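K.L.:
Dropping the sequence and predicted coords here.
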Amino acid sequence: MASIQATLQASQEQLIQAGLVDSPKIDAELLLCHTLDVNRSYLFTWPEKELTAEQTHAFQNDLQLRLAGHPIAHIIGQREFWGLNLRVSNNTLIPRPDTETLIEAVLNLDGIKNKQAECTILDLGTGSGAIALALKSELPHCDITAIDQSQAALEIARENAISNQLDVQFMQSDWFSAIGQKQYHCIVSNPPYIEEDDPHLNQGDVRFEPLSALTSGEDGLDDIRLIINQAWSHLVSQGWLVIEHGYNQAESIAELFKETGFQNRTLCKDLGGNPRVSLGQKP
């Protein structure tokens, strides 16, 4: 049987040969950790430990999925986001580091983090619950509601709330349809914002993610237009709307915010320096 070190080296070479060159070392380590049910420090502590035949078989099955392009998060069934361990499936988007820009933006808002009175937040299109749960972990005093039109996604989100011991209310809704007349101090969303004919939809991890959570019309702005328009009546005075979007959509979204009447408009950049999150405040 091959050792942990030999297994990692061989699998890294296979990943590179398959063109998966972004993070072959980490990919191999995460897959082996999943197989052995250990953390990464175990791999470094016991590099000479040999895998059993059963472990080798299970690892090779997972490696073949990765070599075929399946996302690591789907293979191992989880992804870390904002320090939380979240379950994911092909019914949800895989939480990405750039979305942490949205969390940081909300935490920097006046009247949210240090607000002593009731503070309410609505997360539109919650998916795995990543945004809502990250915010709740930082803002325990806030009453957070997270909605999604997908019942399958909501089941994943509820499981993540339980496993991370965070109290978030989840409900099924097509954007604001089930909200009634309720208003919030802050509305956040990472909505679909990719153009329907974007060639990147046929590349990488997005090939295995729900298309309904990715695309939104010819220019990718159909859902964002609806959210900006309808959010106005669901925000209290001085309430904030915070939206994640594509790197090339900042100017269009700034104009939509302006047309609707949002003030104190702000643009935040992601880890790569790209425009990623836009904020606006209702007077």
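P.N.:
Cool, got the structure.
K.L.:
going forward, measure contacts between C-alpha atoms and count neighbours the same way
P.N.:
OK.
K.L.:
Tell me who's in contact with residue 89.
P.N.:
The neighbours of residue 89, taking CA atoms under 8 Å, 6 or more residues apart in numbering as the test, are 73-74, 77-78, 156.
K.L.:
now, which of those sits nearest residue 35?
P.N.:
Lowest distance from residue 35 to the contacts of residue 89 (CA to CA) belongs to residue 77, with 11.9 Å.
K.L.:
doesn't residue 68 make contact with residue 75?
P.N.:
No: assessed by CA atoms under 8 Å, residue 75 is found out of contact with residue 68, at 11.3 Å.
K.L.:
Confirm residue 277 sits in a helix?
P.N.:
No: looking at residue 277 with DSSP: H, G, I helix; E, B strand; the rest coil, it is strand, so not inside a helix.
K.L.:
And it, how far from residue 81?
P.N.:
17 Å (CA to CA, to the nearest Å).
K.L.:
Between the two, tell me which one has more neighbours.
P.N.:
residue 277 (28 against 18; other CA atoms under 10 Å).
K.L.:
I'd guessed the more buried one sits against residue 254; true?
P.N.:
No: assessed by CA under 8 Å, residue 277 is found out of contact with residue 254, at 10.6 Å.
K.L.:
give the contact list for residue 264.
P.N.:
279-281.
K.L.:
Can you classify it as helix, strand or coil?
P.N.:
strand.
K.L.:
dump the residue contacts of residue 200.
P.N.:
With CA under 8 Å, 6+ apart, residue 200 has these contacts: residue 206.
K.L.:
distance of it from residue 206?
P.N.:
8 Å.
K.L.:
try residue 183
P.N.:
33 Å.
K.L.:
likewise residue 73?
P.N.:
12 Å.
K.L.:
neighbour-wise, which of those two wins?
P.N.:
Using other CA under 10 Å as the criterion, residue 73 and residue 206 rank with residue 73 on top: 21 against 17.
K.L.:
host element of the more buried one?
P.N.:
In the assignment (DSSP states H and E), residue 73 maps to helix 72-76.
K.L.:
Second structure for comparison follows:
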Amino acid sequence: MTIKEVREKIQKRLKKSGIEDFEYEAWALLEWKLGIGRAEYFMDPDRVIPDEAWEDLNAVLREREQRVPLQYLMGSCEFMGYSFDVDERVLIPRQDTECLVELAVEKIREREEEHTCRVLDLCTGSGCIGISVKLLCPEAEVTLADVSEGALDVAKKNAWNLGASVRLVQGDLFENVQGTYDYILSNPPYIPSQVIEELMPEVRDYEPRLALDGTGDGLYFYRRITEEAVYYLNSGGCLLFEIGQEQGDDLLSIMKEQGFEETEIRKDLAGLDRIAMGRWPGKKEP
């Protein structure tokens, strides 16, 4: 087959499988499995590929038709311009989450305190949030924490691959976290349990339920983290969450009830509520 025929076949099969972004994914598969980018494609679309090359690509295509996420098939995902390894043990990094990193980096760079900035990335998963912060703010001390040992294995590999010196802690939220921090960042599970079955197959059937399920109303982990964060934040420290687009008002109430000040919601590029943040006025003793 020619590469033009291959591309058309991929697009047709992906579209039939219900994959909305079938055109982009066809290009991605061509480049990944055949090493053919768009420029090379248009220079010679009638170039014939070997049968074994098609067989290799077709095997991956069959998995994608079963709605296995493309990022899991490729084993990587781009986030903040960095390539992160991903597999079924971690949530696939989303572009929306970059808003959390960008805001954290902005706040860290505005700091006037002389002591080293300490950052905790809670529910770290692949480590994309904390590692990106470390790469963009090398002077910060960054700790990654997660309940899943498998997720921390992925995060450890990503930190090594990207040259980020971070500390990793395994435990249920703050269970094994030590010391206090200037910034606590978290993208916790926040999807209500009853909504998960309505999600697209890639998410519902393949991404870890542990990283998705926020229990009954989706706010369980926000409540726990906010209640416990006050013992781990320095005076004037900030708590920053990624949130679902309809959770902003609830998060503001939760944070205010715990005594956080300067609470606010930041929107993403689509104009949807995406980040909840608040400042802790004074450290509590356990």
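P.N.:
Arrived safely. Bear in mind that the values here come from a model prediction, so they are computed numbers and not experimental data.
K.L.:
Strands along the stretch 1-150 of the first structure, start to end?
P.N.:
For the stretch 1-150 of the first structure, the strands defined by DSSP state E, counting those that start in this stretch occupy 78-81, 84-87, 119-124, 142-148.
K.L.:
how far apart are the second one and its match in the second structure?
P.N.:
So the one you mean is strand 84-87 of the first structure. After superposition onto the second structure, the average distance of strand 84-87 of the first structure to its aligned residues comes to 0.6 Å, using mean CA distance after the TM-score superposition for the first structure.
K.L.:
Residue 97 of the first structure and residue 196 of the first structure: what is the separation?
P.N.:
Residue 97 of the first structure is 23 Å from residue 196 of the first structure, by CA to CA.
K.L.:
Have a look at those two and say which one is more surrounded.
P.N.:
residue 196 (15 against 12).
K.L.:
So in the first structure, which strand runs the longest?
P.N.:
Longest strand in the first structure, counting residues (DSSP state E): strand 235-244.
K.L.:
Would you mind giving the residues in the second structure matched to that strand?
P.N.:
Per the alignment by TM-score structural alignment, strand 235-244 of the first structure matches residues 233-242 in the second structure.
K.L.:
List of residues touching the matching stretch?
P.N.:
Contacts of stretch 233-242 of the second structure (CA under 8 Å, 6+ apart): 97, 100, 104, 180-188, 226, 229, 274-283.
K.L.:
and residue 75 and residue 68 of the first structure? which has more neighbours close in?
P.N.:
residue 75 (18 against 12).
K.L.:
Need the counterpart of that one in the second structure.
P.N.:
Alignment note (TM-score structural alignment): residue 75 of the first structure maps to residue 73 of the second structure.
K.L.:
Which residue is the nearest non-sequential neighbour of the counterpart of residue 162 of the second structure in the first structure?
P.N.:
Taking TM-score structural alignment, the alignment pairs residue 162 of the second structure with residue 164 from the first structure. In this structure, residue 164 of the first structure finds its nearest non-sequential neighbour in residue 84, 7.1 Å apart by CA to CA, 6 or more residues apart in numbering.
K.L.:
Also residue 67 of the second structure?
P.N.:
Nearest to residue 67 of the second structure is residue 202, by CA to CA, 6+ apart, at 5.4 Å.
K.L.:
try residue 21 of the first structure
P.N.:
Among residues not flanking residue 21 of the first structure along the chain, residue 15 sits closest, at 6.9 Å (CA to CA, 6+ apart).
K.L.:
how near is that neighbour to residue 32 of the first structure?
P.N.:
From residue 15 of the first structure over to residue 32 of the first structure the distance is 14 Å, taken as CA to CA.
K.L.:
Would you map the helices across the stretch 151-283 of the first structure?
P.N.:
Taking DSSP state H, counting those that start in this stretch, the helices of the stretch 151-283 of the first structure run over residues 151-163, 222-231, 250-260.
K.L.:
neighbours around residue 26 of the second structure, how many?
P.N.:
Neighbours around residue 26 of the second structure, by other CA under 10 Å: 21.
K.L.:
Which residues are in contact with it?
P.N.:
Residue 26 of the second structure makes contacts with 7, 10-11, as judged by CA under 8 Å, 6+ apart.
K.L.:
can you rerun that using 6 Å?
P.N.:
By CA atoms under 6 Å, 6 or more residues apart in numbering, the contact set of residue 26 of the second structure is 10-11.
K.L.:
now for it: what does it line up with in the first structure?
P.N.:
Using TM-score structural alignment, the equivalent of residue 26 of the second structure in the first structure is residue 28.
K.L.:
What distance do you get for its match to residue 163 of the first structure?
P.N.:
Counting by CA to CA, the gap from residue 28 of the first structure to residue 163 of the first structure is 26 Å.
K.L.:
Then residue 147 of the first structure?
P.N.:
In terms of CA to CA, residue 147 of the first structure sits 19 Å off from residue 163 of the first structure.
K.L.:
what does residue 95 of the first structure give?
P.N.:
For residue 95 of the first structure, the distance to residue 163 of the first structure (CA to CA) stands at 17 Å.
K.L.:
Among those two, which residue is more densely surrounded?
P.N.:
A direct count of neighbours by other CA under 10 Å for residue 95 of the first structure and residue 163 places residue 95 higher, at 21 against 13.
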